[in-house]
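Q: Next come a sequence and a model predicted from it.
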Amino acid sequence: MRRSFLKLAFAATALALVSGCATGVKHDQMASSMPSLKAGHGRIYFLRSASMLGAAVQPDIRLSGQVVGQSKPGGFFYVDRPAGNYVASTSTETEKTVSFNLQAGETKYIRSSIGFGVMVGRVVLEPETPEKAKAELGSLSYTGTVAAR
């Protein structure tokens, strides 16, 4: 009986972890159908590596106070915005922010990752290099609902 309980507990835990990862169209499958930038706009990608660490922690990501998506393991989304200064933020136990300037025609990449917290994992936002982001994007799933333009 104890062995059956352990198997059931393991299966439930595995299902919970797997269901936390992003599913959907991969970047490579949708890249050719993504809209081009409007004049005076830039694109901001938000991405998170596929990892079981903190998979259940999926807080909203805000851009200058407006929710634009969620930090989901194995996922990415993007928003197009007019050139200007922006602050991306997210919070669990504490709020984490990253500030940046977006130029017209420019693409920025912001990585979210999970760090250890007291009660729940803390999400950290940081700029990512285009080289590293592009190398990983192909394996990530689109988690946006409608690509903001």
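A: Cool, the structure landed. Numbers count the residues shown, from 1 in each chain.

Q: can we go C-alpha only for contacts and neighbour counts from here?
A: Fine.

Q: For the protein, which segments count as strands?
A: 41-48, 60-63, 66-70, 75-82, 84-91, 95-102, 107-115, 122-127, 141-142 (DSSP state E).

Q: of all those strands, which lies closest to residue 6?
A: Residue 6 lies closest to strand 107-115 among the strands of the chain, at 27.9 Å (CA to CA).

Q: can you give me how far that closest one is from the chain middle?
A: Distance of strand 107-115 from the chain centroid (CA atoms, centre = their mean, to the nearest Å) equals 7 Å.

Q: How about residues contacting it?
A: Under the criterion CA atoms under 8 Å, 6 or more residues apart in numbering, residues 42-49, 53-54, 57, 71, 102, 121-130, 133 lie in contact with strand 107-115.

Q: Below is structure B, check it against A:
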Amino acid sequence: MEFVIRFLRTVFFVGLIALTGCAASGPAFQQQTATEVNQGTVYFYRVYSALGSAASPYIYIDGKYKGKLKTGGYLYFHLPEGNYEVTLGSLDGPDSNWNWAPAPYAFDLRMVAGEPKFYKMIMLSGGDGATIEVVGNMVVPVKGATAAVTLEEVESTQALVEIKKTKLSN
């Protein structure tokens, strides 16, 4: 019996170490200022959560790869004023099905010069008897579970409190 307990503890700690390797490890959050007068700054962040921690979506803006958003991490971009399409994709591109939905998650972003915008990644899992399983570097829903990923715009006062707990995704 003691062997089983030691084995389970070892498996737990190895799994925990593996998941922390998927977390952002860059410098702690620092608010950025746009470099040009006609630009705004957009932040994408993801507070640490065990759910989906082994999977990291790739951020695409107007179809161009911009960065990988790891758990406990943030990314920022200075963009000229205007309209953009933001997509969560995979290494295969912005049209890949990263979030297990019929189509990749995408939304329209309107940048205004001098205004920061904050988007928080949220991963939800549901369904009767929902569980998740790690497959390769992805966490996938199994046993009747469903998963959804969204980027929700967060008001700057709240976002600045939450994002201070993150590190630059690199």
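A: Yep, that arrived. Here the structure is a predicted model, which is why all the values come from computation and not from measurement.

Q: so can I have JSON lines of the strands of the first structure showing mean neighbour count?
A: Converted to JSON lines, these look like this (neighbours: other CA atoms under 10 Å):
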{"stretch": "strand 41-48", "mean neighbour count": "23"}
{"stretch": "strand 60-63", "mean neighbour count": "19"}
{"stretch": "strand 66-70", "mean neighbour count": "17"}
{"stretch": "strand 75-82", "mean neighbour count": "22"}
{"stretch": "strand 84-91", "mean neighbour count": "17"}
{"stretch": "strand 95-102", "mean neighbour count": "15"}
{"stretch": "strand 107-115", "mean neighbour count": "19"}
{"stretch": "strand 122-127", "mean neighbour count": "21"}
{"stretch": "strand 141-142", "mean neighbour count": "24"}
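
Q: Out of those strands, which gets nearest to residue 1 of the first structure?
A: Residue 1 of the first structure lies closest, by CA to CA, to one member of the strands of the first structure: strand 107-115, at 36.4 Å.

Q: which residues in the second structure does that closest one align to?
A: Per TM-score structural alignment, the counterpart of strand 107-115 of the first structure in the second structure is residues 116-124.

Q: cool, and stretch 60-71 of the first structure?
A: With TM-score structural alignment as the criterion, stretch 60-71 of the first structure aligns to 58-69.

Q: To which residue of the second structure is residue 134 of the first structure aligned?
A: Residue 134 of the first structure maps onto residue 160 in the second structure, by TM-score structural alignment.

Q: With residue 120 of the second structure as the reference, measure out to its match.
A: Between residue 160 of the second structure and residue 120 of the second structure the computed distance is 11 Å (CA to CA, to the nearest Å).

Q: And residue 30 of the second structure, by the same measure?
A: Applying CA to CA, the value for residue 30 of the second structure to residue 120 of the second structure is 16 Å.

Q: do residue 104 of the second structure as well
A: The gap separating residue 104 of the second structure from residue 120 of the second structure is 17 Å, by CA to CA.

Q: so where's the longest helix in the first structure?
A: Ordering each helix of the first structure by length in residues (DSSP state H) puts helix 2-19 first.

Q: That one vs the second structure, mean deviation?
A: Its aligned residues in the second structure lie a mean 1.8 Å from helix 2-19 of the first structure after superposition (mean CA distance after the TM-score superposition for the first structure).

Q: So what does residue 89 of the first structure match up with in the second structure?
A: In the second structure, the residue paired with residue 89 of the first structure is residue 87, using TM-score structural alignment.

Q: doesn't residue 107 make contact with that match?
A: Yes: counting by CA atoms under 8 Å, residue 107 is a contact partner of residue 87 of the second structure at 6.7 Å.

Q: picking that back up, which ones are touching the residue nearest to the match of residue 89 of the first structure when sequence neighbours are not counted?
A: Computed as CA to CA, 6 or more residues apart in numbering, the closest residue to residue 87 of the second structure that is not its neighbour in sequence is residue 106, at 4.2 Å. Residue 106 of the second structure sits next to 85-88 when contact means CA under 8 Å, 6+ apart.

Q: Sounds good, over and out.
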